[in-house]
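K.L.:
Mind folding the following:
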Amino acid sequence: MSIYSEKYDVIVAGGGPSGVGAAVAAARNGAKVLLIEKYGFLGGMATAAAVPAFCPYTDGEKVIIKGIGLEVLEAMKKESNYDSPIKDKKELIKRMYDWIPIDTEALKRVLDNIVLDSGTNILFHTVATDVVSEDGNIKAIVVENKEGKNEIRCKYIIDCTGDADIVVKAGGEHEYGDEEGLVQAVTLCYRISNINMERLIEYFKTSGDTGNLTKAVERARLNNEFNFKEKHVAGFSIQNDGVAGLNFGHVYEVNPLKAEDMTRAEVESRRNIPAMIDFLRKYVPGLENAVLVSSGPMVGVRETRRIIGDYRLTARDYFDRVEYEDSIARYAYPIDVHPSKTRDVIYKDENDQYVTSRYKPGESYTIPYRTLLPKGLKNIIVAGRPISADRAMHGSFRVMPACFATGEAAGTAVAICSKEGIELRDIEIKKLQEQLKKQGAYLG
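P.N.:
Predicted structure coming up:
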């Protein structure tokens, strides 16, 4: 039977970390699931944008992103033959679970296997372009690919597009960016090879520089040889012997929902890479002979829409470490909001919110179930970066580990509701929480 003639319990739109978490959780809990993805692979920003490393999975003391997200991380590490030479227990925990380099090709295979093994159906090279809805209930989703347009029927939708595309198509309310209508800068990540690892590691040990290459940038600026308008410089991650990935270079005042803006960002980013590599060769020992291997298929996007949900998380919730009774995930990443335009760029970050908002080891905040539910819509739930929050709070949970967690919660909730024949708002929260714990999720 054709995919288009089936009726699914749930359709997941978007195959990034939130979509993977949602699809796998729903399928493992007995739902009939279809996952739609516009590329020919899963992973979202980790693969489509070649982001070089996962943000932290721990709160500085213990792993707090568990369940499907942790399963993916461990499988990728095994596939990549990842190992850590650090022996100290506390440091080892961080080293094994925080800022882990992403092996893009290994991750693609791992995600294929985990999703397909769960029983989820995947439809690549397909975009969800519209919905068929009635009184806040979505009856079908409209998809488009080389075969043309088709409607696929479903009971529930999980919007994991990263941009709340399905919520908008269904008439849901949302916010976008800051008060000027601007969002965080975008970045084209890339990989370099031909690195002298001994010289590079010795430089890191003796210079006091970090993976952000802060001191190298400062020296280049003093010599008027660093002309990029950067907030804090490079995210530098050693991915393999002689190979590193860089999250390095911002393009400002880009609306990622506009093809014209994204085109400008892609072209400008690629144009800047040779000069960045010249800087690396001159100012970072061990990179004298570095060469470009590849850049991401697309620029990395940090921010677009945020839904208006049943509850709106705020920076006050972050700083108060609020414990919600309907918590479905925990996280502890700082508030990380990159500038939207060049006039906001600062070179010293001692007073930057990313630094001042850091939690003490062992602290974390909760993400309530209500933030996943768009106001006015009945059978759609959202996971990933567009969940309901203010812009500062979004700066913390927008990253991939948290997206895995909210995705798993959304998929589990939908599967329970499908079995019981109830609406998403009628779910018994304790039942959802208990099921998440059984799956390995950490709720504190």
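K.L.:
Every contact and neighbour count from this point should use C-alpha atoms.
P.N.:
Fine.
K.L.:
For L111, which non-adjacent residue is spatially closest?
P.N.:
Spatial nearest neighbour of L111, chain neighbours left out: L42 (6.4 Å); criterion: CA to CA, 6 or more residues apart in numbering.
K.L.:
OK, contacts around the most centrally placed residue in the chain?
P.N.:
With distances taken as CA atoms, centre = their mean, M400 lies nearest the centre of the chain, 3.1 Å away. Taking CA atoms under 8 Å, 6 or more residues apart in numbering, we find M400 in contact with 17-18, 54-55, 384.
K.L.:
try 7 Å
P.N.:
By CA atoms under 7 Å, 6 or more residues apart in numbering, M400 lies in contact with 17, 54-55.
K.L.:
ok, back up a step: so which helix or strand takes in the residue nearest to L111?
P.N.:
Secondary structure from DSSP states H and E places L42 outside every helix and strand.
K.L.:
so it touches A13, yeah?
P.N.:
No: counting by CA atoms under 7 Å, L42 does not reach A13; the two are 11.6 Å apart.
K.L.:
Please say which of these two ends up with more neighbours.
P.N.:
A13 (31 against 28; other CA atoms under 10 Å).
K.L.:
So that one versus G119, what's the distance?
P.N.:
16 Å (CA to CA, to the nearest Å).
K.L.:
Which parts of the stretch 101-250 of the chain are strands?
P.N.:
Assigned by DSSP state E, counting those that start in this stretch, the strands in the stretch 101-250 of the chain fall at 121-123, 127-134, 137-145, 148-159, 174-176, 190-193, 235-240, 243-247.
K.L.:
which strands and helices sit next to the fourth one?
P.N.:
Contact partners of strand 148-159 among helices and strands, from 3 or more CA pairs under 7 Å, 6 or more residues apart in numbering; DSSP states H and E: strand 7-13, strand 137-145, strand 380-382.
K.L.:
Need the strands of the stretch 101-250 of the chain in CSV (columns: mean neighbour count and distance to D278).
P.N.:
Below are the strands of the stretch 101-250 of the chain laid out as CSV (neighbours: other CA atoms under 10 Å; distance: least, CA to CA, whole Å):
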stretch, mean neighbour count, distance to D278
strand 121-123, 20, 41
strand 127-134, 18, 39
strand 137-145, 19, 41
strand 148-159, 21, 41
strand 174-176, 18, 36
strand 190-193, 22, 12
strand 235-240, 20, 16
strand 243-247, 23, 14
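K.L.:
CSV for those strands, including distance to K430?
P.N.:
Converted to CSV, the strands of the stretch 101-250 of the chain look like this (distance: least, CA to CA, whole Å):
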stretch, distance to K430
strand 121-123, 29
strand 127-134, 30
strand 137-145, 25
strand 148-159, 21
strand 174-176, 28
strand 190-193, 44
strand 235-240, 39
strand 243-247, 40
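K.L.:
Please generate a structure for the following sequence too, so the two can be compared:
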Amino acid sequence: MRMRKEFDVVVVGGGTAGAIAAIAAARTGARTLVVEQYGTIGGVLTLGQSLLGAADNEGYVALGGIGGELFERLAAIDGGTRTSIDSLLGSITGQDPEALKLTLLDMAAEAGVNFLLHSFVVDVLKDGDRICAVTVANKAGLEIIPGRTFVDCSGDADLVARAGGRFTKGRPLDSATQPVSAIFRLGSVDVAATLDYLEANPHDICDAEGFSGSKHTIEHLRSTPAAQIVGFNALISQARAAGEWDVPVEWLTIYTLPGRSEVGINATRVHGIDGTDPDDLTRAEIETQRQVAQVTRFLRKYVPGFERARLLASSYQVGIRETRHIEGNYTLTADDVLAGSDFEDQIGRGAYPLDIHDVKPGTLVMNRNVEGTGITYYSLPRSYGIPVRCLIPVGIENLVVAGRSISATHEAAGSIRGQAVCMVTGHAAGTLAALATAGDEAPAAVGIDTLQATLRDQGAIVDLDPRRRVMPVR
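P.N.:
Predicted coordinates for the structure are as follows:
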């Protein structure tokens, strides 16, 4: 078995949180390796959906630092839009997934990040409460990678689980998790014709059932860069009655970019999937791809502007919204999220809405009876602070966690799973890991003043900043 040389910081998972964590660790001076199972970094951020939660409802920016820099670079090359306030969704920022992939790779290379792609962590080596190394599997077989500090950005707390750490899965009642979906992209779409249809049929714009925000107007959809179109309930009802729609959703979402004929589509859903079970994942992949084909046929037949639409790309993996939640020294709650709470040890801010897709039919979500086809969605008037205690798992000395598996309740995880928040926690985790390594101490021992000052120096938004505000599109 091959033994690689030791790294200061090993980031497991190069997705939305992990890519940012690796850049942060390298920029903070650590010799950093990111281990990623696919052939590029960025994860679900590269699938083509718009970014939600870069700012709160009042327009105060929550995403700064490395994540904010990424979107500034994209806007400069016509690969993304500036953030806009959205009456239904909170805030929205458009991005070109291919431009994003390349820009993120450039940023990582510039920072000096080392990559190990097409590799999957299968085990850990421990000495007491410390992780000494991870074992990865790839085309060469099994390899051992020693490290001083590790960052779990697997999305599923895989490193925590393999190291014997404590976690929960899904909601406490029955361990049920949010359903999974597959994003896909279509080309040759006449978005203007679709908007013309909605102007003539405003009842087919999402009526905001389950949303805390207000229904989109056609004026908003026409004037907002990267407008996110949610609706088509009436057309879906027609297709369902005709036996041409059996997907368990009552509306779909279209992601747009200004002047483009390519769009992203979010319209698939499978319940009862454990994202840590390979058999469940296999079933989900097959079912969501079947649904992709059905939704594409529906769009071509029923929705004006999609008559000539063609499939450009489907997701490299089904999108998992929820699996494990680590046990940290603090567990973020829905009350924290909705109240815009602040904490003395916060390392960034979250503004992605509290977004819970119906866990299953006939159950309660946030005290609402749900049927399995909808969503419970609270956009946030004020962003909330994220304590560093949520990023440090109990009982493992040299490990930090970022992304959707940080310490949070099932309900609060509906917000922290958002891509903007994953970039915030990724930036903080990478910086914390580098500081811990430099000081030869555990992440929990790094002074919060030192961590916060370093993050601020790196452009991160630790506290709500009244000088950084996005104004609504007029």
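K.L.:
so D390 of structure 1 makes contact with D317?
P.N.:
No: look at D390 of structure 1 against D317 with CA under 7 Å: they stay out of range, at 10.3 Å.
K.L.:
between the two, which one's more packed in?
P.N.:
Set D390 of structure 1 next to D317 and count neighbours by other CA under 10 Å: D390 wins out with 20 against 17.
K.L.:
sorry, back to before: residues shared between the contacts of L42 and A13 of structure 1?
P.N.:
With CA under 7 Å, 6+ apart, L42 of structure 1 and A13 have no common neighbours.
K.L.:
Starting from the longest helix anywhere in structure 1, tell me the next helix or strand along the chain.
P.N.:
Criterion DSSP state H: the longest helix present in structure 1 is helix 259-283. Proceeding N to C from helix 259-283 of structure 1, the next assigned helix or strand is strand 291-295, under DSSP H and E.
K.L.:
Any buried residues in that following strand, and which?
P.N.:
Judged by neighbour count using 16 or more other CA atoms under 10 Å, the buried positions of strand 291-295 of structure 1 are 291, 295.
K.L.:
what stretch of structure 2 does it fall on?
P.N.:
Aligned using TM-score structural alignment, strand 291-295 of structure 1 spans residues 310-314 in structure 2.
K.L.:
That stretch against structure 1, how far on average?
P.N.:
Once the two models are superposed, stretch 310-314 of structure 2 sits on average 1.7 Å from its counterpart in structure 1 (mean CA distance after the TM-score superposition for structure 1).
K.L.:
For K231 of structure 1, grab the count of nearby residues.
P.N.:
Neighbourhood size, K231 of structure 1 [other CA under 10 Å]: 18.
K.L.:
Tell me the buried residues in stretch 358-369 of structure 2?
P.N.:
Residues 358-360, 365 are the ones in stretch 358-369 of structure 2 that count as buried (16+ other CA under 10 Å).
K.L.:
what's the spacing between it and its chain's center?
P.N.:
Stretch 358-369 of structure 2 sits 22 Å away from the centroid of its parent chain (CA atoms, centre = their mean, to the nearest Å).
K.L.:
Can you pull out the residues in contact with that stretch?
P.N.:
Here stretch 358-369 of structure 2 has contacts from 176-179, 271, 370-375, using CA under 7 Å, 6+ apart.
K.L.:
And it, end to end?
P.N.:
This stretch, stretch 358-369 of structure 2, spans 9 Å end to end (CA to CA).
K.L.:
quick one on the thing from earlier: which ones among the contacts of M400 of structure 1 map onto helices?
P.N.:
Among these, the members found in helices (DSSP H) are P17.
K.L.:
Quick one: which of the contacts of M400 of structure 1 is the most crowded by neighbours?
P.N.:
Within those, neighbour counts (other CA under 10 Å) peak at P17, which reaches 31 neighbours.
K.L.:
Switch the contacts of stretch 358-369 of structure 2 over to CSV, and while doing so, append distance to A161 of structure 2 and neighbour count to every line.
P.N.:
Formatted as CSV, those follow (distance: CA to CA, whole Å; neighbours: other CA atoms under 10 Å):
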residue, distance to A161 of structure 2, neighbour count
A176, 18, 19
T177, 17, 26
Q178, 20, 26
P179, 22, 24
H271, 23, 19
V370, 32, 20
E371, 32, 16
G372, 30, 20
T373, 32, 16
G374, 31, 20
I375, 29, 20
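K.L.:
Next step: those residues restricted to helices.
P.N.:
Per DSSP H, helices hold no members of these.
K.L.:
picking up where we left off before, tell me the average deviation of the longest helix of structure 1 from structure 2 after fitting.
P.N.:
Superposed on structure 2, helix 259-283 of structure 1 shows a mean distance of 1.8 Å to its aligned residues (mean CA distance after the TM-score superposition for structure 1).
K.L.:
where's V217 of structure 1 relative to L280 of structure 1, distance?
P.N.:
Distance, V217 of structure 1 to L280 of structure 1, using CA to CA: 9 Å.
K.L.:
And those two? Which one has more around it.
P.N.:
V217 (25 against 20).
K.L.:
Tell me which residues touch that one, please.
P.N.:
Neighbouring residues of V217 of structure 1 by CA under 7 Å, 6+ apart: F226.
K.L.:
redo that, cut-off 10 Å
P.N.:
209, 223, 225-228, 230, 232-234, 279-280, 283-284, 347 (CA atoms under 10 Å, 6 or more residues apart in numbering).
K.L.:
Of those residues, just the buried ones, PyMOL syntax please.
P.N.:
This is the PyMOL syntax for the buried subset of those, where burial follows 16+ other CA under 10 Å:
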select buried, resi 225+226+228+230+232+233+234+279+280+283+284
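K.L.:
nearest to K78 of structure 1, of the contacts of V217 of structure 1?
P.N.:
K78 of structure 1 lies nearest to A234 out of these, by CA to CA, at 26.8 Å.
K.L.:
For the counterpart of the closest one in structure 2, which non-adjacent residue is spatially closest?
P.N.:
Counting by TM-score structural alignment, A234 of structure 1 lines up with L252 in structure 2. If the residues on either side of it in the chain are set aside, L252 of structure 2 comes closest to A267, at 4.8 Å by CA to CA, 6+ apart.
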